Structure formats: structure tokens, C-alpha cells
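Student: Sharing a model prediction with you, sequence too.
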Amino acid sequence: MFHPTMLLRRLWPLCLLLLAAFAPAQEPEAGFSFGVVPQRTAIDLARSWVPVLDYLGAKTGYRFEFRTARDADAFEQRLDTGEFDLVYMNPYQYILHHAKHGYRVYAKEKDRLLTGLIVVRVDSPYREVRELDGKTLAFPAASAFAASLLPRAYLSRMGIAYTPAYVASHDSVYIGVSKNLFIAGGGVHQTLNNLAPEIRKQLRVVWVSPPVTPHALAAHPRV
């Protein structure tokens, strides 16, 4: 199972090199804001990422402040202002905010690619994506890359009509499908595998995207 601590420990030499190379505009004790795209609930994200940031702080002497948002749209608004010094974001967000603010990638997970999914309830009669034609499908947000943009592009390319419902996070998609609030929804392997077992066992994958580049750890030019 993916865990951010394992990711950043593998990438630690690169992170240390770049943190040393780019002196912050503010005094070190002021620290860095570290934004994390809200694929899961804020509590779950904090549980995973705060130990990582504490680890980085202990290694560098800098303070890293964990930040996220209540949902993907709110996170996008904060990205749009260039709020975060450092940020973990999806490839689509990186393209947009590299162009707008000059964010640049300084690390990504080695030897791991990202795949989008469409899931249904395990007891659902739907076995193929084409059977979802005309249904309302749940997605985390319009800008969620592998969990929304990739499956929606595939559905459109195949001529499958659907109504999107944006429900704020990957966890909300999975819970909504497991509770029969939605016929199906989009996600990614990482967040699906991180689900509580009692929810995960209620879901079945009916479509997987081709693999794409993973989320990036990026820095604002002021860093």
C-alpha cells in the first residue's frame, strides 16, 4: 500500500538537494506551506502527511505547514492564488499552475504510474462501462485528473452519455457508490486501496485507464 512517508524517504536526497539550492525568500523559521490535493478527507490526509512533514523538518531545520482544503474546488481556488510554497498535485493541476505561477516539479514517485478507475458496487448488475450509458456517475471534481478527466474522456470517446456528479473527494465517491447513492464513480488505485476494508470490499472495478505520470511534488518560484 502507498504511504507518503515511504515516497518522500525514497525521494529524500532530491528533496534535500533542492531545498538547499533554493533559499527561501523568508526567514527559515517562517517555514513553508505544503499543500496536498484533497483526494481523501482532511483528517486522513493529515494523519499521513504530518509525520512526513515533521520528518522533513527534522532533516532540514525548516518548518513545513500541512494545508489542504475541504474539497477539490476549494483546493483549486487556493492553487489559483499561488498560496502554497510546496504542493502535491495532479498532472493536470501542474500543467495549469506551472503556466500561471511557475510552479516546477522537484520530485515524483519513482517507478509508479497513475491509473484511473470506474467502480460499481460489488453486487451491481453492470459489468461493462457501456452499460452505464445514461446514468449519473460520481467523480471527485471536474479537475481530478485520473479519477475524473481520464474516465470522462474515455466515456465521451466511446459515445457513452452520462451525468456527472462532483462529490468533493475520492472517499466520497467510494462511499456514495457503496451506499447505492450512485451507480458508479471514478477513482484511482491508490485511494481505493487506502479505503477501510469494509468499504473496499463493497466495490468492484469495471474500467481501468492506461497508466499515466503520477502526481508531482512542486515548488513555487518564491521558494
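Tutor: Here it is on my side, so go on.

Student: For the rest of this, base every contact and every neighbour count on C-alpha atoms.
Tutor: Fine.

Student: gap between the two ends of stretch 31-44?
Tutor: Between the opening and closing residues of stretch 31-44 lies a distance of 23 Å (Cα to Cα, to the nearest Å).

Student: in it, what counts as buried?
Tutor: Going by neighbour count (16 or more other Cα atoms under 10 Å), the buried part of stretch 31-44 is Gly31, Phe32, Ser33, Phe34, Gly35, Val36, Val37, Pro38, Gln39, Arg40, Thr41, Ala42.

Student: Columns secondary structure on top of these, output as TSV?
Tutor: Below are those laid out as TSV (DSSP: H, G, I helix; E, B strand; the rest coil):
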residue	secondary structure
Gly31	coil
Phe32	strand
Ser33	strand
Phe34	strand
Gly35	strand
Val36	strand
Val37	coil
Pro38	coil
Gln39	coil
Arg40	coil
Thr41	coil
Ala42	helix
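
Student: Skipping adjacent residues, who's closest to Ala184 in space?
Tutor: Once flanking residues are discounted, Ala184 sits nearest to Val120: 4.5 Å by Cα to Cα, 6 or more residues apart in numbering.

Student: Likewise for Val52?
Tutor: Nearest non-adjacent residue to Val52 (Cα to Cα, 6+ apart): Thr5, at 5.2 Å.

Student: Do I have it right that that neighbour meets Leu56?
Tutor: No - under the criterion of Cα atoms under 8 Å, Thr5 makes no contact with Leu56, lying 9.9 Å away.

Student: the more surrounded of the two?
Tutor: Leu56 (20 against 17; other Cα atoms under 10 Å).

Student: tally of neighbours for Ala146?
Tutor: 28.

Student: quick one: secondary structure of the residue nearest to Val205 when sequence neighbours are not counted?
Tutor: Excluding its sequence neighbours, the residue lying closest to Val205 (Cα to Cα, 6+ apart) is Val119, at 4.4 Å. When classified by three-state DSSP, Val119 comes out as strand.

Student: What distance do you get for Val119 to Pro38?
Tutor: Using Cα to Cα, Val119 is found at 19 Å from Pro38.

Student: let's bring in a second one:
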Amino acid sequence: MNLHDLLRRIGLWLAAAFLCTPVLAQEAGVYRFSPVNQYGINLTAAYWNPIIGYVSEKSGVKLQLKIGRTSADTTAFVLAQEVEFVFSNHLFSPEREQLGWRVFGRRQTPAVHAQIVVPADSPITDLAALAGKEVVFPGPEALVSYKFTAAHLMARQVEFKTVFGGNTDGALAQLYSGKAAAAGVNSQLVEGYARREDKKYRVLWSSPPVHDLALMASAKVPEKVRQAVIQAFVGMHQDPKGRDILQQASVHVGLTAAAHFMASDGSEYSAYRDFYRTAPASLR
């Protein structure tokens, strides 16, 4: 068994275990961390578990992964206040900003774009050709991959049929199996998927650049705990042990080995907030 397969199996086992995390975990001194399911559940767990293991050890704050079977399920945990830390861009609508989540960091990666893509050998060459066809998205909560791309299709008056794949990997699997004519994606994630699965694609539309997802803490997290977690995330790439963990995890999911976490006050996410001012009502 090679390392890639082993990590996938470990990720699947750990993900299954964390799906059963008790709601009262924090009462035992555990803080739950819910990253949006950008990949399949096993790959999501395989990426994040080494990282939060390091952050837990370095900060002295025990973090535990809590993810649902889909990105929408994971966000439901967040909205139900069942977690204390997140990696997400699902909390920038005016209503959700009232919940008190505070941005404290982000992942330092190249800017991402919302994109509408088709397989490289698809006969479809423009958005108008998607009229009446199925377009697959990761899920209804996916801001960049779904809401940005669907809003653009609506603005172009392209009447399409919406399909959800649960996460980006699921959506792209449907695209390449021929179940959908096109996919709404995050450029970073489709690039990673294409490298891992040896797939080719063509971009029909790409949005202006936006930042990667945000690390956020619930308003109920004590300031001392929040600061310890911030320092562990932000300093991870400067510590040889942390840097090695980051590099291995990043390469595993198709990110560059230079990807790391940096501090943020949330001001970089104005494009996400601006979206809701003009978005169709069905996408707010």
C-alpha cells in the first residue's frame, strides 16, 4: 500500500470517528474545529488532522475535527453553534455576521476564482450552450463555487438545471462521468483535483480574484484560548516540525508546498460581503 492510499484510509477512519463527536465535547475541555468540506470527507480529514494535531500541541488547546458528510452539513453544525473554530467563507452574509464569528487568519495561497468549467473534450465552448443543461456545484452553501457562479449564469440569463455533488470532488466526479454538462468550482480546488486525478478541463468563465477561506473563532471562545490558537496557526510554517506537516498535507490535496496560515483581521473579505448586496435573493 502506498502513502497516498494509506493517508486516504486513515482519513476515512478518522472522519467516521469525528462524525460521532458528542455535542458536549467542549465540556471536557475540547474545542471543535469545522473546516468546510472542500474535498471528499476522507481527504478533508487527512489534510486537517495533522494540522490541528500540531496546533493543539503547540497551543495547549485541544482541538477536535468535526465535519459533516457534505459542506452544507458542516455549516449546519456551525450555525447550530456546535463548534468553536471554523475554516469557512459561509459566514459573511449580513445575517450570519450577526452571529459574532471573528476572522483571525487565512491560508496564504494564490488568489482563488469562481469558475465554470467543462471537460477539455466537451463540445460546449460558451455559457449560452448550457441553457437547459445540468450544471453541478459542490453544495448550496458553497459561496465561490456555487453562489458566485450561479449568480453569473443568472445574470447572463442562462436557464440551467442545478445539481449538487456534496463537495468539489463529488461535483467533479459527476462532471467527468457525463452526468452534468458543466461544473461551478473554486479554481484552487479544480486545479488540485485535476492534478490528483489526471484530468483536463476548460474554463468557460472566471471571476475576479478573491482570498482563500478564513479561519474564524466563535464569540464564545475565551480570548486567552483564541490567542493561543492564533499563534499556533500563524507560527506553524516558521517551526521546522510545523512546516513539514504543512508541506506534506498541502501536497497531498494538490496545494503548493508553500501554503501556510497567516493572521487576518477580516478586511480582505470585503468582496464576499459585497456579493450579498447585489446577489439574487435565492442565493443570499
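Tutor: Done, it's in. Remember, predicted model here, so these are calculated numbers, not experimental data.

Student: follow-up on the earlier one: under the alignment, what does the residue nearest to Val205 of the first structure map to in the second structure?
Tutor: By TM-score structural alignment, Val119 of the first structure lines up with Val117 in the second structure.

Student: contacting residues for that match?
Tutor: Ala182, Ala183, Gly184, Val185, Tyr201, Arg202, Val203, Leu204, Trp205 (Cα atoms under 8 Å, 6 or more residues apart in numbering).

Student: just to revisit the earlier point, number of nearby residues for the residue nearest to Ala184 of the first structure?
Tutor: The number of residues packed near Val120 of the first structure is 27, by other Cα under 10 Å.

Student: So it sits against Lys201, correct?
Tutor: No - counting by Cα under 8 Å, Val120 of the first structure stays clear of Lys201, with 11.1 Å between them.

Student: Please enumerate the helices of the stretch 151-284 of the second structure.
Tutor: Counting by DSSP state H, counting those that start in this stretch, the stretch 151-284 of the second structure has helices at residues 168-177, 187-197, 223-234, 240-253, 270-278.

Student: and the gap between the counterpart of Gly178 of the second structure in the first structure and Gln26 of the first structure?
Tutor: Matched by TM-score structural alignment, Gly178 of the second structure corresponds to Asn180 in the first structure. Separation of Asn180 of the first structure from Gln26 of the first structure (Cα to Cα): 50 Å.

Student: now Met158 of the first structure
Tutor: For Met158 of the first structure relative to Gln26 of the first structure (Cα to Cα), the value is 51 Å.

Student: next one: whichever helix or strand Ala74 of the first structure is part of to chain centre, how far?
Tutor: Following DSSP states H and E, one finds Ala74 of the first structure within helix 72-80. Taking Cα atoms, centre = their mean, to the nearest Å, one finds helix 72-80 of the first structure lying 13 Å from the centre of the chain it belongs to.

Student: In it, which residues are buried?
Tutor: Residues of helix 72-80 of the first structure classed as buried by neighbour count (16+ other Cα under 10 Å): Ala72, Asp73, Phe75, Glu76, Leu79.

Student: Please apply the same query to stretch 163-180 of the first structure.
Tutor: Quick answer for stretch 163-180 of the first structure (16+ other Cα under 10 Å): 164-178.

Student: and of the contacts of Val117 of the second structure, the nearest to Val136 of the second structure?
Tutor: Distance to Val136 of the second structure across the contacts of Val117 of the second structure (Cα to Cα) is lowest for Ala183, with 4.7 Å.

Student: What segments of the stretch 1-150 of the second structure are helices?
Tutor: Taking DSSP H, counting those that start in this stretch, the helices of the stretch 1-150 of the second structure run over residues 3-19, 41-59, 71-79, 94-97, 149-155.

Student: which stretch among those comes nearest His113 of the second structure?
Tutor: Proximity to His113 of the second structure (Cα to Cα) singles out helix 149-155 among those, at 9.8 Å.

Student: Distance from that closest one to the middle of the chain?
Tutor: 20 Å.

Student: helices and strands around that helix, which ones?
Tutor: On a contact count with 3 or more Cα pairs under 8 Å, 6 or more residues apart in numbering; DSSP states H and E, helix 149-155 of the second structure meets strand 114-119, strand 182-186.

Student: swap the cut-off to 7 Å and go again
Tutor: Counting contacts by 3 or more Cα pairs under 7 Å, 6 or more residues apart in numbering; DSSP states H and E, helix 149-155 of the second structure is packed against strand 114-119.

Student: how close does the strand it packs on sit to the first structure?
Tutor: Once fitted to the first structure, strand 114-119 of the second structure is off its aligned match by 1.2 Å on average (mean Cα distance after the TM-score superposition for the first structure).

Student: Against Val212 of the first structure, how distant is the most far-flung residue of the first structure relative to its centre?
Tutor: What lies farthest from the middle of the first structure is Glu27; by Cα atoms, centre = their mean that is 30.0 Å. Relative to Val212 of the first structure, Glu27 of the first structure is positioned 38 Å away (Cα to Cα).

Student: next one: Thr81 of the first structure
Tutor: 27 Å.

Student: Likewise for Met6 of the first structure?
Tutor: For Met6 of the first structure relative to Val212 of the first structure (Cα to Cα), the value is 21 Å.
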